[in-house]
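Asks: Sequence below, structure please.
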Amino acid sequence: MPESLEDLVELLDLEMIEVDLFRGRQPETSLQRVFGGQVLGQALAAASRTVESERVVHSLHGYFLRPGDTAVPIIYRPEPTRDGGTFSSRRVVASQHGKPIFYMSASFQRPEPGLDHQDPMPEDLVPPEEAPRLATVLEARSGRKAADWDKEWAALDVRLAGLSGRQFWIRAAGKLPDDRALHACVLAYASDLTLLGASLLPHGIVIGDPRIQPASLDHALWFHRDFRADEWLLYDQASPSASNARGFATGRLYTESGHLAASVAQEGLIRPIGLDL
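Replies: You can find the predicted model right below:
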């Protein structure tokens, strides 16, 4: 995975091969397949490159079709499906070895005034400056050294915000340029990091447990309000259901001042491969 925020920004800066055709490079990683958040972020970057800069992404829906190969680049082909007076729609196909590994639909909107309400931010949280780092928590739970976790997720600063294990403070590990599209891509990347683990918590299991085969199946993200991905965001997660070797989880991302910035939903594979049921 990216070993610094600079590496992540470079990862999201796709190479344009031809009109509406981009190539995304791969980082050094010990993972067996491409991290889902990387594909999300790169696919959104490809779609954003084909939309007028004043139009801001407000939703995306993606399906993971095949495991990504970490040894070769990923080709992204965004299709300009619609450009209306206010909204633009894009469909992106990510491919490797001549086969699609990921589909995504994204919608962009020219900002406009309207009605406004939101759910309140959860209370009684550990402030981010006092919260333990995720790598330290995972070391205690999984036995894998914190340095190993840090190496994989060095582009992000992630900390445990509550004792339940489903609330995290998250931000980019450094300063980002003032580019709204880039901040959205970084948030898309980060939104896949801890969410599937929420569906394992009710069973006392953590991501990385060798008795579980995990994989993202689909991912949806809605952007509600302005935010910066290099400032603290509270990632409040829940898992309403797990069945048929699949876990379903939802998340809400709040700015530190309490504004609901984005909502997330994901279903993932949590197949037991060495677990007594």
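Asks: rest of the way, CA atoms for contacts and neighbours
Replies: Will do.
Asks: can you pull out the strands in the stretch 51-200 of the chain?
Replies: Ranges of strands within the stretch 51-200 of the chain are 56-64, 74-83, 87-96, 99-109, 156-160, 167-172, based on DSSP state E, counting those that start in this stretch.
Asks: Any idea which of these gets closest to Asp230?
Replies: Counting by Cα to Cα, Asp230 lies closest to strand 167-172 out of the strands of the stretch 51-200 of the chain; the figure is 4.5 Å.
Asks: so what does the closest one touch, helix or strand wise?
Replies: Taking 3 or more Cα pairs under 8 Å, 6 or more residues apart in numbering; DSSP states H and E as contact, the helices and strands that strand 167-172 lies on are strand 156-160, strand 233-243.
Asks: List the contacts of that strand.
Replies: Judged by Cα atoms under 8 Å, 6 or more residues apart in numbering, the contacts made with strand 167-172 from elsewhere in the structure are 5, 128, 155-162, 186, 190, 229-237.
Asks: I have a second one here; can you model it like the first so I can compare?
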Amino acid sequence: MSEPRTPLDKLLALLDLERIEENIYRGRTGRAVLVPRVFGGQVAAQALMAAGRTVPADRVAHSLHSYFLRPGDPSAPIVYTVDRIRDGVSFTTRRVVAVQHGVPIFHLSASFQRAEDGLEHQEAMPPAPDPDTLPTAAELLPRYAERLGGQDTVEQILRARQAVDLRYVDEPPFASAGEPRRPTSQVWFRTNGKVADEPGPDAPWGDPHLHICLATYVSDMTLLDSVLLAHGRGGWAVGDVVGASLDHAMWFHRPFRADEWLLYDQESPTSQGGRGLARGRIFTADGRLAVSVIQEGLIRIPRKRVRS
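Replies: Predicted structure coming up:
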């Protein structure tokens, strides 16, 4: 296999797992940024990719439910073991355990379904500006270099997100000066480049499983922003909270492509006990509700060190 040339190529290579044995796959890890652990969206996307490798081609993921059990070590590969729970007439269920250093770090259950017709309705897409009118990350982040701890931190974040064109509709939480805001957030996102799975008459959306895994990867980037906004906190990027994803659930409603603009509309209904809950809806640019997301995250205020 040739070496990945672009950031998107590298991301796709990260999701292209090595098959070790029947139902066992190995995934590479990316470099840690800001926090010394593997990015949760990567683990979830790789686990879902592993599950999909064992499912008939006529079935697409419609839901996943997962728990982050331990921090992932960015210096070691992750082994994914797939348990073939059920293969029914219409639905297929898989359970995946991600293991590092002999212990589980992540657990996922996913369900896949054959395409069929049924009742149709959805919520309307909320208003949002055209993504092409919004600043790119490379244009936005340097404005907050001092708040983020310097240009080196800005460069780290930009390198970590090179494969994704992610644009904030409003100011992100790290721009906050301590003033609480309405606990809602919107971002537009798409992969930074086209995914080379050519649509055809039998696959108008390309490889749906690949695009679902790419959306799963991105879904963990900003979902807890709305929790931080409610309290005027800038987040782990500025060090005024310590946080991590605890669990993550997604429902995939309609076909989409991750290399076309998607609106991620996010809100937080509550936070307490060191945990914050966030909900998200992902819409295609033409207004179709494609994905629903719910996540609970660990969000703690760092203890101040007392000098002796």
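Asks: so which of the strands of the stretch 51-200 of the first structure comes closest to His117 of the first structure?
Replies: Of all the strands of the stretch 51-200 of the first structure, it is strand 56-64 that lies closest to His117 of the first structure, at 16.2 Å by Cα to Cα.
Asks: Would you mark the buried spots in that closest one?
Replies: Judged by neighbour count using 16 or more other Cα atoms under 10 Å, the buried positions of strand 56-64 of the first structure are Val56, Val57, His58, Ser59, Leu60, His61, Gly62, Tyr63, Phe64.
Asks: ok, now stretch 206-222 of the first structure?
Replies: Buried residues in stretch 206-222 of the first structure, defined by neighbour count with 16+ other Cα under 10 Å: Val206, Ile207, Ile212, Pro214, Ala215, Ser216, Leu217, Asp218, His219, Ala220, Leu221, Trp222.
Asks: Same question for stretch 11-24 of the first structure.
Replies: Buried-residue list, stretch 11-24 of the first structure, by 16+ other Cα under 10 Å: Leu11, Leu12, Asp13, Leu14, Asp20, Leu21, Phe22, Arg23, Gly24.
Asks: What's the match for Gln167 of the first structure in the second structure?
Replies: Residue correspondence to the second structure (TM-score structural alignment): Gln167 of the first structure is matched to Gln186.
Asks: before we move on, the earlier item: just put the strands of the stretch 51-200 of the first structure in a markdown table and tack on distance to Gly36 of the first structure.
Replies: What follows is the strands of the stretch 51-200 of the first structure, written out as a markdown table (distance: least, Cα to Cα, whole Å):
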| stretch | distance to Gly36 of the first structure |
| --- | --- |
| strand 56-64 | 8 |
| strand 74-83 | 12 |
| strand 87-96 | 12 |
| strand 99-109 | 9 |
| strand 156-160 | 15 |
| strand 167-172 | 17 |
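Asks: So for Arg252 of the first structure, which of the ones you listed sits nearest?
Replies: Put simply, out of the strands of the stretch 51-200 of the first structure the one that sits nearest Arg252 of the first structure is strand 167-172, at 9.6 Å, with distance taken as Cα to Cα.
Asks: Report the distance from the closest one to the chain centre.
Replies: Per Cα atoms, centre = their mean, to the nearest Å, the displacement of strand 167-172 of the first structure from the mean C-alpha position of its chain is 12 Å.
Asks: Also stretch 10-30 of the second structure?
Replies: Between the centre of stretch 10-30 of the second structure and the centre of its chain there are 17 Å (Cα atoms, centre = their mean).
Asks: I'd like to know which part of the first structure it is aligned with, by residue numbers.
Replies: Residue correspondence for stretch 10-30 of the second structure in the first structure, counting by TM-score structural alignment: residues 7-27.
Asks: separation between the equivalent of Thr270 of the second structure over in the first structure and Gln42 of the first structure?
Replies: Applying TM-score structural alignment, one finds that Thr270 of the second structure aligns to Ser241 in the first structure. Taking Cα to Cα, to the nearest Å as the measure, Ser241 of the first structure and Gln42 of the first structure are separated by 29 Å.
Asks: Among the two, which residue is more densely surrounded?
Replies: Neighbour count, other Cα atoms under 10 Å: between Ser241 of the first structure and Gln42, Gln42 has more, with 27 against 12.
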